[in-house]
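> Sequence first, then the predicted structure:
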Amino acid sequence: MSMLTHTDDQGRASMVDVGEKDITRREAKAEGYITMNPETLALVAENGLKKGDVLAVARIAGIQAAKQCSHLVPLCHPLMLNFIGVEFQLEKDKNRIRIETCCRLSGKTGVEIEALTAASVAALTIYDMCKAVDKTMSIEGIRVLEKSGGRSGHYQAVDDGR
């Protein structure tokens, strides 16, 4: 296993110096799920909640979150993202919404944290907009699906049938 990159020789938190890295095209995809009662999922699908279009608001929240990563995660570099995508799949057979995010840039550091943050905040927004009708919701399975670019190369998560 490799050494942690965000600590110095004394084990103190430290921001990674990416100044000497090459600029490459980098992309990361992440996913997460929010499970809810079937009636709640139907309300989301029918746009029947008083707070408005849940998925439209969650998409915007995810995009905003990816852009704010360096303000939320202490050692995260501020990045000039070229693309942020947030998509939803209503999985009625599992009473949940699958969230998939994608972040891209040409830069010196990866975008995994941005993709993960977008998925997390999109899920939190769905929770917030639905909590008045469903207190039993759960957020789970937030993970990196794939990343490319940079020295560490390509990574793809194993399909575990979630």
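Structure's in. What do you need?
> When you work out contacts or count neighbours from here on, use the C-alpha atoms and nothing else.
Fine.
> Can you show me the strands along the chain?
In the chain, strands defined by DSSP state E lie at 24-35, 83-91, 96-107, 138-148, 155-156, listed in chain order.
> which strands and helices sit next to the third one?
The one in question is strand 96-107. For strand 96-107, the contact count by 3 or more C-alpha pairs under 8 Å, 6 or more residues apart in numbering; DSSP states H and E identifies strand 24-35, strand 83-91, helix 112-130 as packing neighbours.
> Comparing the ones you listed, which stretch has the densest surroundings?
Per-stretch averages of neighbours, counted by mean count of other C-alpha atoms under 10 Å, single out helix 112-130 among those, with a mean of 25.
> Can you list the helices and strands that that one packs against?
The helices and strands touching helix 112-130, judged by 3+ C-alpha pairs under 8 Å, 6+ apart, are strand 24-35, helix 54-67, helix 69-72, strand 96-107, strand 138-148.
> quick one, what contacts the closest residue to residue 139 other than its chain neighbours?
Leaving aside its sequence neighbours, residue 139 sits nearest to residue 34 (C-alpha to C-alpha, 6 or more residues apart in numbering; 4.4 Å). Listed by C-alpha atoms under 8 Å, 6 or more residues apart in numbering, the contact set of residue 34 reads 96, 97, 98, 123, 126, 127, 137, 138, 139, 140.
> Presented hereafter is structure B, for comparison with structure A:
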Amino acid sequence: MEKTFTHIEAGRARMVDISEKNNVTRLARAAGEIVLSAGTIEKIRTGNVEKGNVFATARVAAVLAVKKTPEIIPMCHQIPITGIDVDFKIEEEAVSVVVEVRTVGKTGVEMEALTGVSVALLTVWDMVKSAEKDETGNYPHTLIRNIRVLEKIKG
């Protein structure tokens, strides 16, 4: 009979033991996008965002997020990050980001890549939110979507 959990049981959370696993070269690529108004896209394209360089700021935020993933995702292992690449693309109605994370370790880096993407997109939102607000202070066009793992390579 399958046990159904209807509440969180105290003491049941645990980190997976990876002590017997070998160090292996690993890579994960994740992506996502933020939908923005045409005016905001143009401000990013021309470098006219009030807060400054959107991509430089979001790139640094993504790198910091990758490095701090075990601090914010409770069951993630601390692993040595050997490389991080963050690439942005301006599309017609959105800005997309791809974060690639590399390690030589005992577990994968997909959570780090996903965290990097998420924080990069949140940082873009923060950088452009004054341009995205409507007259009521809401964000009718702004949307973060399609956050996903593109690939995970081991070995």
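Yep, it's here. Owing to the predicted nature of the structure, the values given are computational and were not obtained by experimental measurement.
> rewinding a little: of all the helices and strands packed on helix 112-130 of the first structure, which one comes closest to residue 116 of the first structure?
Closest approach to residue 116 of the first structure among those (C-alpha to C-alpha): strand 24-35, 5.5 Å.
> and stretch 117-136 of the second structure, how far out from the chain's middle?
Averaged C-alpha coordinates place stretch 117-136 of the second structure at 15 Å from its chain's average position (C-alpha atoms, centre = their mean, to the nearest Å).
> what's the answer for stretch 27-36 of the first structure, then?
In terms of C-alpha atoms, centre = their mean, the gap separating the centre of stretch 27-36 of the first structure from the centre of its chain is 6 Å.
> before we move on, what about stretch 78-91 of the first structure?
With C-alpha atoms, centre = their mean, you get 7 Å for stretch 78-91 of the first structure.
> Run through who's touching it.
41, 45, 55, 59, 62-63, 66-67, 69-70, 96-107, 118-119.
> The same query, at a cut-off of 7 Å, please.
The contact list for stretch 78-91 of the first structure (C-alpha atoms under 7 Å, 6 or more residues apart in numbering) reads 59, 62-63, 70, 96-105.
> CSV for the strands of the first structure, including distance to residue 114 of the first structure?
Output for the strands of the first structure, formatted as CSV (distance: least, C-alpha to C-alpha, whole Å):
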stretch, distance to residue 114 of the first structure
strand 24-35, 8
strand 83-91, 9
strand 96-107, 7
strand 138-148, 10
strand 155-156, 16
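> Residue 15 of the first structure is nearest to which of these?
Minimum separation from residue 15 of the first structure across the strands of the first structure (C-alpha to C-alpha) falls at strand 96-107, 16.3 Å.
> and that closest one, which stretch of the second structure?
Under the alignment (TM-score structural alignment), strand 96-107 of the first structure falls on residues 94-105 in the second structure.
> mean shift between that stretch and the first structure?
On the superposed models, the aligned residues of the first structure are on average 0.4 Å from stretch 94-105 of the second structure, with distances taken as mean C-alpha distance after the TM-score superposition for the first structure.
> which parts of stretch 129-144 of the first structure are buried?
Residues 129, 130, 134, 137, 139, 142, 143, 144 are the ones in stretch 129-144 of the first structure that count as buried (16 or more other C-alpha atoms under 10 Å).
> dump the residue contacts of residue 69 of the second structure.
If a contact means C-alpha under 7 Å, 6+ apart, then residue 69 of the second structure has 112, 115 as its contacts.
> Please name the residues that touch the spatially most central residue of the second structure.
By C-alpha atoms, centre = their mean, the mean C-alpha position of the second structure lies nearest to residue 117, the distance being 2.0 Å. Contact analysis of residue 117 of the second structure by C-alpha under 7 Å, 6+ apart lists 30, 31, 32, 62, 97, 98, 99.
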